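Trainee: Next input, structure requested:
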Amino acid sequence: MTKGEPAVTDIVTFGGFDKKELLKLAASAERGSEHPLAQAVVKKAKAENLEVIEPKNFKTISGMGVSSEYKGKVVMIGNQLFMEKEGIKVDEAASEVGRLRNEAKTVVYVAYDKKVVGCIALADTLKEYSVAAIQALKKRGKEIIMITGDNEQTALAIGKQLGIDKVYANVLPEKKEELIESIKKEGKVVAFVGDGINDSPALAKSDLGIAVGSGTDVAIETGEIILVRDDLRDVVTAIDLSKKTIYKIWQNFFWAFVYNTVAIPVAAGLHLVFTRHGGVPADWVVSLAGIFEFIPAVGHGVSSVWINLSQSALRPEIAGFAMAFSSVSVVLNSLLLRLYKKPKFQ
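Mentor: As a prediction, this is how the structure comes out:
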């Protein structure tokens, strides 16, 4: 939904902690993480010409945050679930965090020595065509659900901007898989689009996993469809093209079935039971040939061809050619998919 290029927008401190010291503290701890939010904090610190040191005893807690040591004390940076899990009170930050979340910003808490000393707000921009892609999917009758590890206020704000039907927030990576399973139990067919390591279990559990090509290798390996471009409109294109492909498959099945149903009895001469009587053409065959005679210019020729075809079985070489033509017709019909045009977006 977003570009995955968040930037630090606000730094709030508590207990008289200096903003630059807080940023240096956070960046030093986040240096060991590859998460986009962590990289944004490190980038901000470097832009402020602050020293970002190598973290000691670095640990990452999936879906929650990171911890390390700084000057002999433990630094913890992450979401509210992480703080609560570690027994760290966040009441002092409630009003500021609420304000920032209402602005659709992601807030991470910074705790030092088991006490919240500040928080950092980050904002990401929506991908250029996210709204257009979601509108196109909704026009096709699809229900759009967003599953995110972000807090509820921020998730709802982004969901509102995009026109998403349902939002699940504060979802841990392992819970995404369970959530997908519960949606499937409602009788729904689930297609999941993801690009991160945390999305891999959900990609595997869904009926259709769509991985964004710019995402992690794990996500790409797990997905059944890989979007080469980082463009959500390609999700719509993939679904439309898949439907047309299935339609072509059924077309080929139908024509091959009809073709063989008609051609095989003719090749065996079974039609002669109906077109010949007493060694001569049946009355209805002769009557139809007479009608063909009235066709201007070619009537006599058509009539003669009709009589000959109705009174003879296919020669083996002609039957073989007809069988080969059946395969060629299927291939040619399939090649018509090359004429497929991508849907237009508003």
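
Trainee: use CA for all of it now, contacts and neighbours both
Mentor: Will do.

Trainee: Okay, strands next: where are they in the stretch 201-346 of the chain?
Mentor: 208-212, 225-227, 276-277, 280-281 (DSSP state E, counting those that start in this stretch).

Trainee: And this one, please, so the two structures can be compared:
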Amino acid sequence: GTLTEGRPTLTRVDVLGGGDENDLVRLAASLEQGSEHPLARAIVDAAKERGLTLANARNFESDSGRGVSGSVDGQRVLLGNAALMQAHDVHAADAEARAESRRGEGGTALLMAAGGRAVAVLVIEDPVKQSTAEALQRLRDDGLRLVVASGDGETTVKAVASRLGINEAHGGVQPADKAELVEKLRREGAVIAMAGDGVNDAPALASADVGIAMGTGTDIAMSSSQVTLVRGDLRGIARARELSQATVGNMRQNLGFALLYNALGIPIAAGVLYPFTGLLLNPMIAAAAMSLSSVSVVGNALRLAWRTPGA
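Mentor: Just a heads-up that it's a prediction; the model follows:
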């Protein structure tokens, strides 16, 4: 949801050893229909688009970090990774090899087993936002170091990162690990800006020097951040950075204006020129000069309102 659209879609079902694709999708969706997980919703939505009637799942179990299992139509259905299959004594070496190949293409691949054997690999993809590549290129052009960390599988994350030109990619990262990665980079002397959109990103967003939340993300992510991109467009990071740089530059200019007026005006008002020229500064002129100093500072600051970052 940070680099991608945040709308995962079931794009492929690799059926293993025979079986009907729609029936397998129906079983998977029946198992997942009570979940709010984005991948689960993608499977359920695919079943609805195909007009499939879902059954009730019984004995549903969620194994954190592995997947889910339950009974559908009288058979045990598993949906998750190789560790889940191994935990239930399902031989899935061929299925995992197929899944790893799909992950290398940038998709999230789930293994599915029914009746004690691997029956399919479900591939779910979340399209990269059209604006992401441009946003990352602008940040690279500014000399920033880009690192991606995601809870998705290592192969999938590296495939997406490679497509976007990001050399440092970490997959299978837990929330605490993301925060630790932020601290590790800080110990290397880096100033960290972290962008994220989910509950899992909240610890890292809070740990970063600048936390940037997607406006399309969760409330906890936004409450853990100092900056929120209302439309979830990563180009907003580059624009915010440019505007911040312009603001700091403007502050320095204003400080210079104020110092200049005072450095010139106060000595003249004190009569430093009187012994040489007989000139004394009229109080009215001094008051006008002081007002002009304030006007110049305010006017210079107002230029920021007309600035278009990136233009």
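
Trainee: And the TM-score between them?
Mentor: Here the TM-score for the pair of chains, by TM-score structural alignment, normalised by the length of structure 2, is 0.86; 309 aligned residues with a Cα RMSD of 2.8 Å.

Trainee: about what we covered before: just say which of the strands of the stretch 201-346 of structure 1 is most tucked in.
Mentor: Highest mean neighbour count of the strands of the stretch 201-346 of structure 1: strand 208-212, a mean of 24 (counted as mean count of other Cα atoms under 10 Å).

Trainee: Any chance you could list what contacts that one?
Mentor: Counting by Cα atoms under 8 Å, 6 or more residues apart in numbering, strand 208-212 of structure 1 makes contact with 190-195, 202-203, 219-220, 222-230, 235, all of which sit outside it.

Trainee: now that strand: which residue numbers in structure 2?
Mentor: With TM-score structural alignment applied, strand 208-212 of structure 1 matches the range 210-214 in structure 2.

Trainee: With stretch 98-106 of structure 1 instead?
Mentor: Mapped onto structure 2 using TM-score structural alignment, stretch 98-106 of structure 1 spans residues 100-108.

Trainee: buried stuff in that stretch?
Mentor: For stretch 100-108 of structure 2, the neighbour count (16 or more other Cα atoms under 10 Å) marks 100, 102-104, 106-108 as buried.

Trainee: Now tell me what touches that stretch from outside.
Mentor: Residues contacting stretch 100-108 of structure 2 (Cα under 8 Å, 6+ apart): 109, 123-126, 152-153, 155-160.

Trainee: Most neighbours among these, which one is it?
Mentor: Counting neighbours by other Cα atoms under 10 Å, A109 comes out on top of the contacts of stretch 100-108 of structure 2 with 28 neighbours.

Trainee: Could you point out the residues of structure 1 onto which stretch 185-197 of structure 2 aligns?
Mentor: Using TM-score structural alignment, stretch 185-197 of structure 2 corresponds to residues 183-195 of structure 1.

Trainee: how about the helices of the stretch 101-250 of structure 1, start to end?
Mentor: Secondary structure of the stretch 101-250 of structure 1 by DSSP state H, counting those that start in this stretch: the helices cover 130-139, 152-162, 173-185, 200-205, 217-222, 233-268.

Trainee: So for A40 of structure 1, which of those helices sits nearest?
Mentor: Relative to A40 of structure 1, the nearest member of the helices of the stretch 101-250 of structure 1 by Cα to Cα is helix 152-162, separated by 17.7 Å.

Trainee: and the closest one, which stretch of structure 2?
Mentor: So helix 152-162 of structure 1 sits over residues 154-164 in structure 2, by TM-score structural alignment.

Trainee: coming back round to it: and the buried residues of stretch 100-108 of structure 2 as a markdown table, adding distance to G215 of structure 2?
Mentor: Putting those into a markdown table (distance: Cα to Cα, whole Å) gives the following:
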| residue | distance to G215 of structure 2 |
| --- | --- |
| E100 | 32 |
| R102 | 30 |
| R103 | 28 |
| G104 | 30 |
| G106 | 25 |
| G107 | 24 |
| T108 | 24 |
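
Trainee: Looking at those residues, which one is closest to W306 of structure 2?
Mentor: Closest to W306 of structure 2 out of the buried residues of stretch 100-108 of structure 2 is G106 (41.0 Å), distances taken as Cα to Cα.

Trainee: ok, now how distant is that closest one from S162 of structure 2?
Mentor: 10 Å (Cα to Cα, to the nearest Å).

Trainee: ok, for V90 of structure 1, nearest residue in space, not its chain neighbours?
Mentor: Nearest residue to V90 of structure 1, sequence neighbours excluded (Cα to Cα, 6 or more residues apart in numbering): V116, at 6.6 Å.

Trainee: Aligned counterpart of V227 of structure 2 in structure 1, please.
Mentor: Match for V227 of structure 2 (TM-score structural alignment): I225.
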